[in-house]
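**Q** sequence? don't have it. structure:
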């Protein structure tokens, strides 16, 4: 049983290595192992594929460094929820916290764990209904589209098992969750390096793959839209870096360790992703990558035979589990912080008396995450959460300017490098990315290429939080 505490504080138990592991483990999950196929089909160019992954990493780093100034200035558990409250007031802060719960964090956990469950089928055959049954049951949302809950039911149940087990571990101990994260991150990074080394040294590759484009490569305005769509996939690959801000109140020496962990962690991810894309291209041309069901396993199998494919499938499972754990450990803290501020259901502010963890918030997140796993597809979940995430990332970076004006004399242990160029560039890029993504989604839905307008669905879930905000405000006054 959890017991409430007035503004109870979680212990500062996370050191630099744990926080770096949280960044790397939170970022390297499913994106690099699944998204390159779709991105290759969109771009049709190997050099553009590599460029988009690096560009997405640099843009993400700009946003992370902008957020780091605020995180070092306000090192409190709750991350961007607390930041938005200082920047824009209660309403925007609540909408972010609600969005983090209803879309960003829970859909992120669902998507990452879903990929781990998908790759488990490399070893075991999971049950599923016939296509007729899968398509017969759906939820229609007027003006938005349809979602199909029974598709890949075996994978979804396996995924739910991953979510529940990892939630149980983090429910019982923050240190156990962090220790597990360090272990998974070390295994993941070491395995990726071995994979890259194996492909380049054992694989029978061709340098021509790096310069040979597909016959259907887009041009002109179509190329611009293709790059925007591909960036969405790459941004998903880098998502999770902000987990570090959610547990700022549990980090030792946060003013230094937050900045160091973001810089070291994201630069490591950019290098690792670039090497992985180059490894894929060494043994597969852009058309082969575009048609691959599981590009990572296919590349490993081409280079090292069947054992290579099996190894990378296992790697993806471990990577997905590690990234799922990082997100579970960090993201429930937003709901916890909102409840402490009486902006969410009060029972989610309870700290477990024995385990000293935000137990009820973790349990609530697990339940909603499992429902998202059942109700959505991988692409729908990732696309809508990236759209909503980047809406708030842009607001957060703009908030650097807001706080410099509102709180000019506040102590800033770290000031964003390249101010004002870095945060301004990030805000401008984010604005155009969101506009073009929305246009792309609507076009794909109207032309029958997608069953749902993912970005609008995400916005709908965000807007549903508005009446809840006024409910909690009224309850607070009473």
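**A** All right, it came through fine. Because the structure is predicted, anything quoted here is derived from the model rather than measured.
**Q** Please make it C-alpha for all contacts and neighbour counts, starting now.
**A** Will do.
**Q** SS state for residue 78?
**A** coil (DSSP: H, G, I helix; E, B strand; the rest coil).
**Q** check contacts around residue 431.
**A** 391, 394 (C-alpha atoms under 8 Å, 6 or more residues apart in numbering).
**Q** Look up how far residue 27 lies from it.
**A** According to C-alpha to C-alpha, to the nearest Å, residue 431 and residue 27 sit 23 Å apart.
**Q** Quick check: the residue nearest the centre of the chain vs residue 313, distance?
**A** Closest to where the C-alpha atoms of the chain average out (C-alpha atoms, centre = their mean) is residue 239, at 3.5 Å. Going from residue 239 to residue 313 by C-alpha to C-alpha gives 21 Å.
**Q** And for residue 427?
**A** Taking C-alpha to C-alpha, one finds residue 427 at 37 Å from residue 313.
**Q** so how far is stretch 57-76 from its chain's centroid?
**A** Averaged C-alpha coordinates place stretch 57-76 at 16 Å from its chain's average position (C-alpha atoms, centre = their mean, to the nearest Å).
**Q** Stretch 90-98 too?
**A** 19 Å.
**Q** before we move on, what about stretch 19-33?
**A** 9 Å.
**Q** what do you get for stretch 43-52?
**A** 22 Å.
**Q** Please compare the first structure with the one that follows:
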């Protein structure tokens, strides 16, 4: 053979995720507890419908810009792993290992716990009128919710959103006079709170609803033509 042995290639992921799969992955991870919980908090913090819409627009703009930044990172460093790969390439193995352990043991579990506890408090509030639900009941309900969601994944999230949107449209039509009165230019920013703390908390709640745009970078090696899929998949949900 004259020394011409075939070169051994490393293990590679099969590229099976197309455009529809990329958009579904980003949309599926962005649709979560934030969109169900954040609107009431944003409105409660800023105090007016007009200011809450401004907060939502700014949050969407920030999510779009950081998504585009991750798009560039995903095309420059086309490896799966997300933040772990970027920290590994830039800062080295020890910071990357520390970041991975932090995400696995702290960030991801805490975010799931926060989402489930928020859902449990909302679900139990009607049964405890006039007082806060007991913490034991909230934690048990949250644990059951995590098990159910882990089993069913996200199959019922879109149906829930449809019910909320349709129900909201029905209420708007039924009370169209009150709705239009609240959204007149002279009334939309009435009673707005302009303190740094309230605007900061409202902005944080808005950003929470957009969380999930970075998950596509975790499966970069499985994307077909990632230089194209990243741009469309990241910008479509936002």
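**A** Yep, that arrived. Computed from a predicted structure; not experimentally measured.
**Q** where does the TM-score land?
**A** Remark: TM-score between the superposed chains equals 0.77 [TM-score structural alignment, normalised by the length of structure 2]; 222 aligned residues with a C-alpha RMSD of 3.1 Å.
**Q** how about the strands in structure 1?
**A** 139-141, 145-147 (DSSP state E).
**Q** hey, which of these is tucked in deepest?
**A** strand 145-147 (a mean of 17; mean count of other C-alpha atoms under 10 Å).
**Q** how about it, which residues of structure 2 does it hit?
**A** The aligned range for strand 145-147 of structure 1 in structure 2 is empty, by TM-score structural alignment.
**Q** just stretch 370-389 of structure 1 next, same as before
**A** Against structure 2, there is no aligned range for stretch 370-389 of structure 1 (TM-score structural alignment).
**Q** go on, stretch 290-306 of structure 1?
**A** Stretch 290-306 of structure 1 maps onto no residues of structure 2, going by TM-score structural alignment.
**Q** in that stretch, what counts as buried?
**A** 290, 292, 294-304 (16 or more other C-alpha atoms under 10 Å).
**Q** now, the most widely separated pair of these?
**A** Farthest pair in the buried residues of stretch 290-306 of structure 1 (C-alpha to C-alpha) is 290 and 304. Separation: 20.5 Å.
**Q** and residue 48 of structure 2, what pairs with it in structure 1?
**A** Residue 48 of structure 2 maps onto residue 45 in structure 1, with residues paired by TM-score structural alignment.
**Q** Give me the buried positions along the lengthiest helix in structure 1.
**A** Looking across structure 1 with DSSP state H, the single longest helix is helix 306-340. For helix 306-340 of structure 1, burial by neighbour count (16+ other C-alpha under 10 Å) applies to 308-340.
**Q** before we move on, what about stretch 189-197 of structure 2?
**A** Here stretch 189-197 of structure 2 shows 189, 192, 193 as buried, counting by 16+ other C-alpha under 10 Å.
**Q** residue ranges for the helices of the stretch 101-250 of structure 1, please.
**A** Taking DSSP state H, counting those that start in this stretch, the helices of the stretch 101-250 of structure 1 run over residues 105-119, 131-136, 153-172, 174-202, 220-238, 243-246.
**Q** Can you list the buried residues in the second one?
**A** Within helix 131-136 of structure 1, the residues scored as buried using 16+ other C-alpha under 10 Å are residue 134.
**Q** And residue 48 of structure 1, how close does it get to residue 223 of structure 1?
**A** 10 Å.
**Q** quick one: contacts for residue 244 of structure 1?
**A** Residue 244 of structure 1 touches 19, 22, 23, 79, 258, 262, 330, counting by C-alpha under 8 Å, 6+ apart.
**Q** Include distance to residue 187 of structure 1 when you put these into TSV, please.
**A** Formatted as TSV, the contacts of residue 244 of structure 1 follow (distance: C-alpha to C-alpha, whole Å):
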residue	distance to residue 187 of structure 1
19	16
22	14
23	15
79	28
258	23
262	20
330	20
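**Q** Filter the residues you listed down to the ones in helices?
**A** Those of the contacts of residue 244 of structure 1 lying in helices (DSSP H): 19, 22, 23, 258, 262, 330.
**Q** Taking the residues you listed, tell me the two that lie furthest apart.
**A** Checking those with C-alpha to C-alpha, the most distant pair is 262 and 330, at 14.7 Å.
**Q** Give me the buried positions along the top helix by length along structure 2.
**A** Longest helix in structure 2, counting residues (DSSP H): helix 49-76. Neighbour-count burial for helix 49-76 of structure 2, counted by 16+ other C-alpha under 10 Å, picks out 49-53, 55-56, 59-60, 63-64, 67-68, 70-71, 73-75.
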